[in-house]
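Novice: Provide a 3D model corresponding to the input given below.
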Amino acid sequence: MALGCNSQTWSKTSSWLTLTSSKPKYRSMHSNSYSKAISNGLAALLEEEESPEKSEINSPKEEVAPMAVDGLFLKSEKHSHENYSVMMKVGLDNSAEAEIGEVKVSSKIKRRPARLVVPESCPALEMQAYFGVFDGHGGSAAVNYVAENLGNNIITALQEFEEANDQSKEAIRKGYLVTDEKFLSQDVSSGACAATVLVKDGELRVANVGDCRVVLSRNGVATALTSDHRLDREDERLRIESVGGYVSCQNGVWRVQGSLAVSRAIGDSHLKQWVISEPEIKRIELTSDCDFLVLASDGLWDKVGNQEAVDMVLRHESYIESCKKLVDISSSRGNKDDITVMVVDLKNFKRRRG
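Specialist: Got it, this is the predicted structure:
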């Protein structure tokens, strides 16, 4: 999402606080913007009108009564590139919450009924939470699909593996790969980067494809929990070249097949031989020195360093205010990309361990 404070929308979805701002980036093609909050297995989908690309995807259309979950639905202008954030909270009471800051290409507000996205009962997600930030490219179809389906596919895999001994890593991997496979079967173009966090049993399971990033503040010191999948990584270049692809530098940006600036993503069928959807997954113990997470798209990280982002959050009492400030800084430094920023307070999750 491109930063702009032309318009701002505050909403309360369950215990999630959301800020939406807007500044259009592109003047052509189509896209839409939404966020999702899930509480006790029910989803409130924050979404604009369906774009032509999204309408090609066979996503579930069932609707449930608006009272299922409080939700605000956003109507956005149409642009070619967008970001999403997703929050799922199952089995947690309102004391375990995250403050969310989001920036979107949003101009109007439209209310629509919430939709049932995950089962009302989900034993695999008791006392757990899921967060994600997604960044689309080449149109909106892939990012729409990933934002709506990746979390649910991970949940399904967690249920399949719940009898096994801590197979959450394999469940997350399967969730990513299944999402990619099912999106590709729709025969729709475009792709999406993703960074997700599963909070489970006093630990973080962090996964990513592409250049959305997750940063942990540990006693005020920033640690990147993900590694960007860009072509300046030698291991990624060698992987692509080993299967017959090539990487070239154009106007200072490394690209695969002269096209895409990331080496992993969901979708991108025309580059699938080289741009894989295999996520890198890390497991981090939640210790007493873990403060908060910053999840954001590359629109932030291209202009703001990891430690600078953490310092900005620490300087503000409100996570929402820190999110607003971060996107302001990125914009003031010449960012023209879309931005989504999310800050997740970890203190309540630590208290719930064991």
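
Novice: rest of the way, CA atoms for contacts and neighbours
Specialist: Noted.

Novice: so which residues of the stretch 151-300 of the chain form strands?
Specialist: 191-200, 203-209, 213-218, 221-224, 247-250, 253-256, 266-267, 280-285, 290-296 (DSSP state E, counting those that start in this stretch).

Novice: so which elements touch the second one?
Specialist: Pointing back at strand 203-209 there. Of the remaining helices and strands, those touching strand 203-209 by 3 or more C-alpha pairs under 8 Å, 6 or more residues apart in numbering; DSSP states H and E are helix 168-184, strand 191-200, strand 280-285.

Novice: run this one through as well so I can compare:
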Amino acid sequence: MTNNLVSVHFTVLIFVYQFSGLLLINPEKVLGPSDSDSGKGKSKMKKHITHGFHLVKGRSGHAMEDYVVAQFKQVDNNELGLFAIFDGHSGQSVPDYLKTHLFDNILKEPKFWTEPADAVKSAYSITDSTILDKSGELGRGGSTAVTAILINCQKLVVANIGDSRAVLCQNGQAKQLSVDHEPSVESEDIKNRGGFVSNFPGDVPRVDGQLAVSRAFGDKSLKVHLSSEPHVIVELIGDDAEFVILASDGLWKVMTNQEAVDAIRDVKDARSAAKILTEEALNRKSSDDISCVVVKFQ
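Specialist: As a prediction, the model looks like this:
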């Protein structure tokens, strides 16, 4: 009897250990700088739709400021794929807040299911206002963002502020879904708000000589001269859609959209594809934090 009990106990321990291990590597989660830098998952609605992500800390002296969201979520009878890159600056508090709250705020919008683009714009505005109100707690830093919501594997709602980017591959061709919000492009709007854009030799254009993007969450000291209105696009996922890449500017500073698409088009595993892109960015001497999400549709 004792031997049997020991055997049963041992078997239970093995099962618990294995089950715990599965939970530990479960990629269906929000990722912050203290978590694993890689993971993957798949849709329950269509098993061939998968996602993978990979993050690499840059060579700068500050802590990792990129955050990633990559998960599928059931909402009533619907499935949502929630994917995002939040690239923080001047601290981790704002991107950390975004990865915890932004998607919740979007899904709370009454018009999300009928007018998703309007819902996303409203949620971005509400979230930014809250971040500014909480500046005493969150600090005066900020963050860019690119978000993608895959609705029932059929519709992709992409929004962004700043220079984190979303690129769709259709029949091997790169199609940029986001807009890089650069101070040089929006200089007139910044001037009309009372700000200025400087471009010192050897540097990039900056709002008030400080920030290298013209739109961002947070940044209370610059907000009067910045916008937090996102660019939003709704893309139907047809048979020609192969995959979409979301990445921070640490990737796009050293790779074109088409180069990124070409680099992973023949890679079946989404996590491997994301890792290949981050490693290629490193090979090309990118010194910034690099975060990447790849969602495969085929």
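
Novice: biggest strand in the second structure by residues?
Specialist: Secondary structure of the second structure per DSSP state E: the longest strand is strand 78-89.

Novice: check how far that one sits from its aligned residues in the first structure, on average.
Specialist: In the superposition with the first structure, the average deviation recorded for strand 78-89 of the second structure is 1.3 Å (mean C-alpha distance after the TM-score superposition for the first structure).

Novice: for that strand, grab the matching residue range in the first structure.
Specialist: Alignment of strand 78-89 of the second structure against the first structure: residues 126-137, by TM-score structural alignment.

Novice: how far does the matching stretch sit from its chain's centre?
Specialist: Chain-centre distance of stretch 126-137 of the first structure: 5 Å, with C-alpha atoms, centre = their mean, to the nearest Å.

Novice: show the contacting residues for the residue most central in space within the second structure.
Specialist: Most central residue of the second structure, judged by C-alpha distance to the mean C-alpha position with C-alpha atoms, centre = their mean, is Ile85 at 1.6 Å. If you count contacts by C-alpha atoms under 8 Å, 6 or more residues apart in numbering, Ile85 of the second structure has them with 66-69, 145-147, 164, 246-248, 291-293.

Novice: quick one: which of these is nearest to Ala174 of the second structure?
Specialist: Within the set of the contacts of Ile85 of the second structure, Leu246 lies nearest Ala174 of the second structure; the separation is 12.5 Å, counting by C-alpha to C-alpha.

Novice: now the contacts of Ile85 of the second structure as CSV including neighbour count?
Specialist: Formatted as CSV, the entries for the contacts of Ile85 of the second structure read as follows, by neighbours: other C-alpha atoms under 10 Å:
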residue, neighbour count
Asp66, 30
Tyr67, 29
Val68, 32
Val69, 24
Ala145, 31
Val146, 27
Thr147, 26
Ser164, 28
Leu246, 29
Ala247, 32
Ser248, 30
Ser291, 32
Cys292, 32
Val293, 31
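
Novice: for the second structure, what spans make up the helices?
Specialist: Chain-ordered helices for the second structure, with DSSP state H as the definition, fall at 2-24, 93-108, 116-133, 135-138, 187-192, 249-252, 257-264, 270-283.

Novice: tell me which of the ones you listed is the most buried.
Specialist: Comparing the helices of the second structure by mean neighbour count (mean count of other C-alpha atoms under 10 Å), helix 249-252 ranks first with a mean of 23.

Novice: that helix - contacts with which helices or strands?
Specialist: So helix 249-252 of the second structure, by 3+ C-alpha pairs under 8 Å, 6+ apart, packs with helix 270-283, strand 290-296.

Novice: mean per-residue distance, the last one to the first structure?
Specialist: If I follow you right, that is strand 290-296 of the second structure. With the two structures superposed, strand 290-296 of the second structure lies on average 0.6 Å from its match in the first structure, counting by mean C-alpha distance after the TM-score superposition for the first structure.

Novice: in the first structure, which residues correspond to that strand?
Specialist: Aligned using TM-score structural alignment, strand 290-296 of the second structure spans residues 339-345 in the first structure.

Novice: so Thr50 of the second structure makes contact with Glu28?
Specialist: No. If you go by C-alpha atoms under 8 Å, Thr50 of the second structure and Glu28 don't touch, sitting 11.1 Å apart.

Novice: please say which of these two ends up with more neighbours.
Specialist: Neighbour tally, Thr50 of the second structure and Glu28, criterion other C-alpha atoms under 10 Å: the higher count belongs to Thr50, 24 against 19.

Novice: how close does the more buried one get to Val146 of the second structure?
Specialist: Counting by C-alpha to C-alpha, to the nearest Å, the gap from Thr50 of the second structure to Val146 of the second structure is 19 Å.

Novice: coming back round to it: now the helices of the second structure as CSV including distance to Lys42 of the second structure?
Specialist: Listed next are the helices of the second structure as CSV, based on distance: least, C-alpha to C-alpha, whole Å:
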stretch, distance to Lys42 of the second structure
helix 2-24, 15
helix 93-108, 19
helix 116-133, 23
helix 135-138, 33
helix 187-192, 42
helix 249-252, 24
helix 257-264, 18
helix 270-283, 10
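
Novice: mind checking those for the one nearest to Gln173 of the second structure?
Specialist: With distances scored as C-alpha to C-alpha, the stretch of the helices of the second structure nearest to Gln173 of the second structure is helix 257-264 (6.8 Å).

Novice: quick one: distance of that closest one to the chain centre.
Specialist: Taking mean C-alpha positions (C-alpha atoms, centre = their mean), helix 257-264 of the second structure and its chain are 18 Å apart.

Novice: how close does it sit to the first structure?
Specialist: Between helix 257-264 of the second structure and the corresponding residues of the first structure, superposition yields a mean separation of 0.6 Å, by mean C-alpha distance after the TM-score superposition for the first structure.
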